[in-house]
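A.B. asks: I'd like to go over a predicted model; first the sequence, then the structure.
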Amino acid sequence: MITGLDHVQLAVPAGSEEILRIFYGDVLGMTEVPKPAVLAARGGCWFTSGAVTLHLGVEQDFRPARKAHPALVVTDLDALARRLAARGHDVTWADGEIPGVRRFHTADPFGNRLEFQAA
């Protein structure tokens, strides 16, 4: 029986760690979590915020996930949309598509699709 979700992994290109730290850490406000040494040698970064953990793992033949995506719940959707837009990230609102759900999509610096929903 499935009882929870431990983490979501997104693929990223090799050598992208500093850009990941800026986007997921500075822009989204997530906290970087140290990877175990054996996994750190592979590159990438892990981030957490509240009950959410994202593993950003290096894929040698990287292609961004443009359809598949995590949907992350945030406390202030409008503030996050403004912060993303101010940092040059496109925000595409999808209000009204799902009754009662305010949400938008954006992409990380490598093209991975992300959805954000109001709490």
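C.D. replies: Nice, I can see it.

A.B. asks: Every contact and neighbour count from this point should use C-alpha atoms.
C.D. replies: OK.

A.B. asks: so residue 116 is in which element?
C.D. replies: Here residue 116 is covered by strand 113-118, with elements defined by DSSP states H and E.

A.B. asks: tell me what that strand is packed against?
C.D. replies: Under the contact criterion of 3 or more C-alpha pairs under 8 Å, 6 or more residues apart in numbering; DSSP states H and E, strand 113-118 touches strand 71-74, helix 77-86, strand 103-107.

A.B. asks: In CSV: the ones you listed, plus mean neighbour count.
C.D. replies: Written out in CSV, the entries for the helices and strands packed on strand 113-118 read as follows (neighbours: other C-alpha atoms under 10 Å):
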stretch, mean neighbour count
strand 71-74, 14
helix 77-86, 15
strand 103-107, 20
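
A.B. asks: mind checking which helix or strand residue 5 is in?
C.D. replies: With elements delineated by DSSP H and E, residue 5 resides in a region that no helix or strand encompasses.

A.B. asks: take the one below as the second:
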Amino acid sequence: MPRFHHANLGMPPGLDEREGAFLVGVLGYRKLVPPAELVGRAQWYEADDGSQIHLSVDPDHRPAARAHTAIEVDDGVEGRLDTAGVPYRSANAGDLVVIFCDDPAGNHWELRRPLSR
């Protein structure tokens, strides 16, 4: 049975700190140290379940028009998005709230959380 390990997302040079602040401060990932040969070219982040997001510096980065990364998040994510100044839109989908936003590099995210009761 396959198990998700990581998604690799591109970012233009110079966005390392802003991308890291989004992944750690808004989404709750923790920063890892990448292998020595990738230092300066990639950043790695990990969630509590072991799944990872890798960010690769790409001078020609262009966010995909429709592709996105979807993750499950907690109830406080909207407040963290507001505090970080990240615009988003949300909709109810059954027993979920689905939130759509972009990270500083323009990569699209779908954040899924339980509908508050």
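C.D. replies: Looks like it came in fine. These numbers were taken from a predicted model, which means no experiment stands behind them.

A.B. asks: coming back round to it: how close does the strand holding residue 116 of structure 1 sit to structure 2?
C.D. replies: Superposed on structure 2, strand 113-118 of structure 1 shows a mean distance of 0.7 Å to its aligned residues (mean C-alpha distance after the TM-score superposition for structure 1).

A.B. asks: among the helices and strands packed on strand 113-118 of structure 1, which is nearest residue 56 of structure 1?
C.D. replies: Shortest separation from residue 56 of structure 1 across these is recorded for strand 103-107, at 13.8 Å, computed as C-alpha to C-alpha.

A.B. asks: For the closest one, grab the matching residue range in structure 2.
C.D. replies: Per TM-score structural alignment, the counterpart of strand 103-107 of structure 1 in structure 2 is residues 98-102.

A.B. asks: before we move on, what about stretch 14-23 of structure 1?
C.D. replies: Against structure 2, the aligned range for stretch 14-23 of structure 1 is residues 13-22 (TM-score structural alignment).

A.B. asks: Name the residues that touch that stretch?
C.D. replies: 31, 43, 57, 58, 59, 84, 103, 104, 105 (C-alpha atoms under 8 Å, 6 or more residues apart in numbering).

A.B. asks: Compute the distance from the centre of it to the centre of its chain.
C.D. replies: 11 Å (C-alpha atoms, centre = their mean, to the nearest Å).

A.B. asks: Using TSV, please lay out the helices and strands packed on strand 113-118 of structure 1 together with distance to residue 23 of structure 1.
C.D. replies: Converted to TSV, these look like this (distance: least, C-alpha to C-alpha, whole Å):
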stretch	distance to residue 23 of structure 1
strand 71-74	15
helix 77-86	9
strand 103-107	10
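
A.B. asks: Ok, which of these comes nearest residue 94 of structure 1?
C.D. replies: Between those, strand 103-107 lies closest to residue 94 of structure 1; by C-alpha to C-alpha that is 5.2 Å.

A.B. asks: average distance between the closest one and structure 2?
C.D. replies: Distance for strand 103-107 of structure 1, averaged over aligned residues: 0.7 Å (mean C-alpha distance after the TM-score superposition for structure 1).

A.B. asks: what angle do that strand and strand 113-118 make?
C.D. replies: 150 degrees (axes from the mean of the first three to the mean of the last three C-alpha atoms, to 10 degrees).

A.B. asks: Could you list every helix and strand in contact with strand 103-107 of structure 1?
C.D. replies: Using 3+ C-alpha pairs under 8 Å, 6+ apart as the test, strand 103-107 of structure 1 ends up in contact with strand 92-93, strand 113-118.
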